[in-house]
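Colleague: give me a 3D structure for the following:
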Amino acid sequence: MTVLKKNEKIKLELKEKLVMVNRVCKVTKGRRYFSFTALVIKGDENGVVGYGFGKAKEAQDAIYKAGEKAKKKLLKINIIKGGTIPHEQEAKYCGARVFICPASEGTGIIAGGAVRSVLEAVGLTNVLSKSKGSSNKINCIKATILALSKLRTVNTIALERGISISKILIG
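Modeller: Model prediction:
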């Protein structure tokens, strides 16, 4: 997982996916104040993903703000050939637990709701996942991105340990 630099972000063609829009209300003595929150995921379907949460008086403004925040939080995720992930990974954020697992060619994305939208935005095509605990969409997305950011390929492990790839694979 690497955070993208400013000049790298400009070159990307990001696709935006709206996960949810929520109307919220602040009640005071005199009246009710309505506003909107929006949750957006942006990704290039080639290993880059980010999420944003925006709040505004109008729904369209909240969506725009969320999209701008998503651009600022872009991460590069390791994807291996076949559109899957290198190994199983589990992550927890607040009450949401997400478990992602590599799948064989032709399986597709087996995931629910918010987790599916993150995996599609990253560009994964063959992944199994399970969400446990909280079904809060914001926490599920954060847990999914946390799990994806923990993924490491054989090359990165070899670099960290300072040994050859063959030594890792053989034992």
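
Colleague: okay, CA-based contacts and neighbour counts for the rest of this
Modeller: Fine.

Colleague: gap between the two ends of stretch 107-124?
Modeller: 11 Å (C-alpha to C-alpha, to the nearest Å).

Colleague: which stretches in the protein count as strands?
Modeller: Here the chain has its strands, by DSSP state E, at 2-3, 15-27, 32-43, 48-56, 75-76, 89-93, 96-102, 109-110, 127-133.

Colleague: who are the packing partners of the second one?
Modeller: In other words, strand 15-27. Secondary-structure packing of strand 15-27 (3 or more C-alpha pairs under 8 Å, 6 or more residues apart in numbering; DSSP states H and E): strand 32-43, helix 59-72, helix 113-122.

Colleague: one more to put side by side:
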Amino acid sequence: MMEKFYTSVLLSRRVVHQTGKGKVRSHWYLVLTGNGNGLVGYGQGKHAKPRIALQQARAAAIKNMDYVERFEERTVWTEMSAKLGATKLVLRPRPVGFGLRCNPSLHQVLRAAGFKDISAKVWGSRNKMNVIKCAFMLLQAGHAPPGMGDGIGGKGAKLSRGVGMMGKMQMERARGRKLISLRK
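Modeller: Down below sits the predicted model:
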């Protein structure tokens, strides 16, 4: 069953820790795992032997997998933004056939989660680890992503502040057809 999952190493580092006995070398990995149909997770592993560190990271990624809500199985429901450290990330829904137009590390995360039509912009620090964590903060927020209200009466972001009521002509243009008056 685990062979069906998409797994990719997002980051790898060779870390050196100075102790009284000398330098202790270890390997660190950040691994992404997803099934391409809404399940996605990431994990970290650190060990002196690279193969064991990779196994630890993959096990942590599988353990941290969570379902991601998708609109029409291809994009996000609405524009979402989050900030983590100096990294600011905005995910926008796009029409069918648009594709994934985003940061390369975000591209891997979104593809593993099963998204097909999204544009994303990263402002500030483009540190891969912060970009990935910020993306997971948005995607795995469940029923209450940041800025969308808390689900128990808390306020959400006002998306159309100051627009007011549409006139008849604006409504006809938006709907693509003439309005029929029901009054006689």
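
Colleague: got a TM-score for the pair?
Modeller: Aligned and superposed, the two chains score 0.76 in TM-score terms (TM-score structural alignment, normalised by the length of structure 1); 148 aligned residues with a C-alpha RMSD of 2.6 Å.

Colleague: follow-up on the earlier one: the strands of structure 1: which one's closest to residue 69 of structure 1?
Modeller: Nearest to residue 69 of structure 1, of all these, is strand 48-56, at 4.7 Å by C-alpha to C-alpha.

Colleague: one step back: tell me which of the strands of structure 1 sits most buried.
Modeller: Mean neighbour count (mean count of other C-alpha atoms under 10 Å) peaks for strand 48-56 among the strands of structure 1, with a mean of 24.

Colleague: can you lay out the helices and strands packed on strand 15-27 of structure 1 as TSV showing distance to residue 100 of structure 1?
Modeller: TSV is the format used below for these (distance: least, C-alpha to C-alpha, whole Å):
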stretch	distance to residue 100 of structure 1
strand 32-43	18
helix 59-72	22
helix 113-122	9
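
Colleague: what's the closest of the ones you listed to residue 85 of structure 1?
Modeller: Comparison of those against residue 85 of structure 1 by C-alpha to C-alpha identifies helix 113-122 as nearest, at 10.3 Å.

Colleague: quick revisit: of the strands of structure 1, which is nearest residue 147 of structure 1?
Modeller: Nearest of the strands of structure 1 (C-alpha to C-alpha): strand 89-93, 4.9 Å.

Colleague: what residues in structure 2 pair up with that closest one?
Modeller: Counting by TM-score structural alignment, strand 89-93 of structure 1 falls onto residues 80-84 of structure 2.

Colleague: and the matching stretch against structure 1, how far off on average?
Modeller: Per the superposition on structure 1, stretch 80-84 of structure 2 and its aligned residues are separated by 1.3 Å on average (mean C-alpha distance after the TM-score superposition for structure 1).

Colleague: tell me, what residue is most central in structure 2?
Modeller: With distances taken as C-alpha atoms, centre = their mean, residue 135 lies nearest the centre of structure 2, 3.4 Å away.

Colleague: what's the counterpart of that residue in structure 1?
Modeller: Under the alignment (TM-score structural alignment), residue 135 of structure 2 maps onto residue 144.

Colleague: against structure 1, where does stretch 106-115 of structure 2 fall?
Modeller: With TM-score structural alignment as the criterion, stretch 106-115 of structure 2 aligns to 115-124.

Colleague: would you mind measuring from residue 10 of structure 2 to residue 33 of structure 2?
Modeller: For residue 10 of structure 2, the distance to residue 33 of structure 2 - C-alpha to C-alpha - is 10 Å.

Colleague: circling back: pretty sure the match of residue 135 of structure 2 is touching residue 115, no?
Modeller: Yes: shown here, residue 144 of structure 1 and residue 115 form a contact pair, counting by C-alpha atoms under 8 Å, at 6.2 Å.

Colleague: which part of structure 1 matches stretch 25-40 of structure 2?
Modeller: By TM-score structural alignment, stretch 25-40 of structure 2 lines up with residues 34-49 in structure 1.
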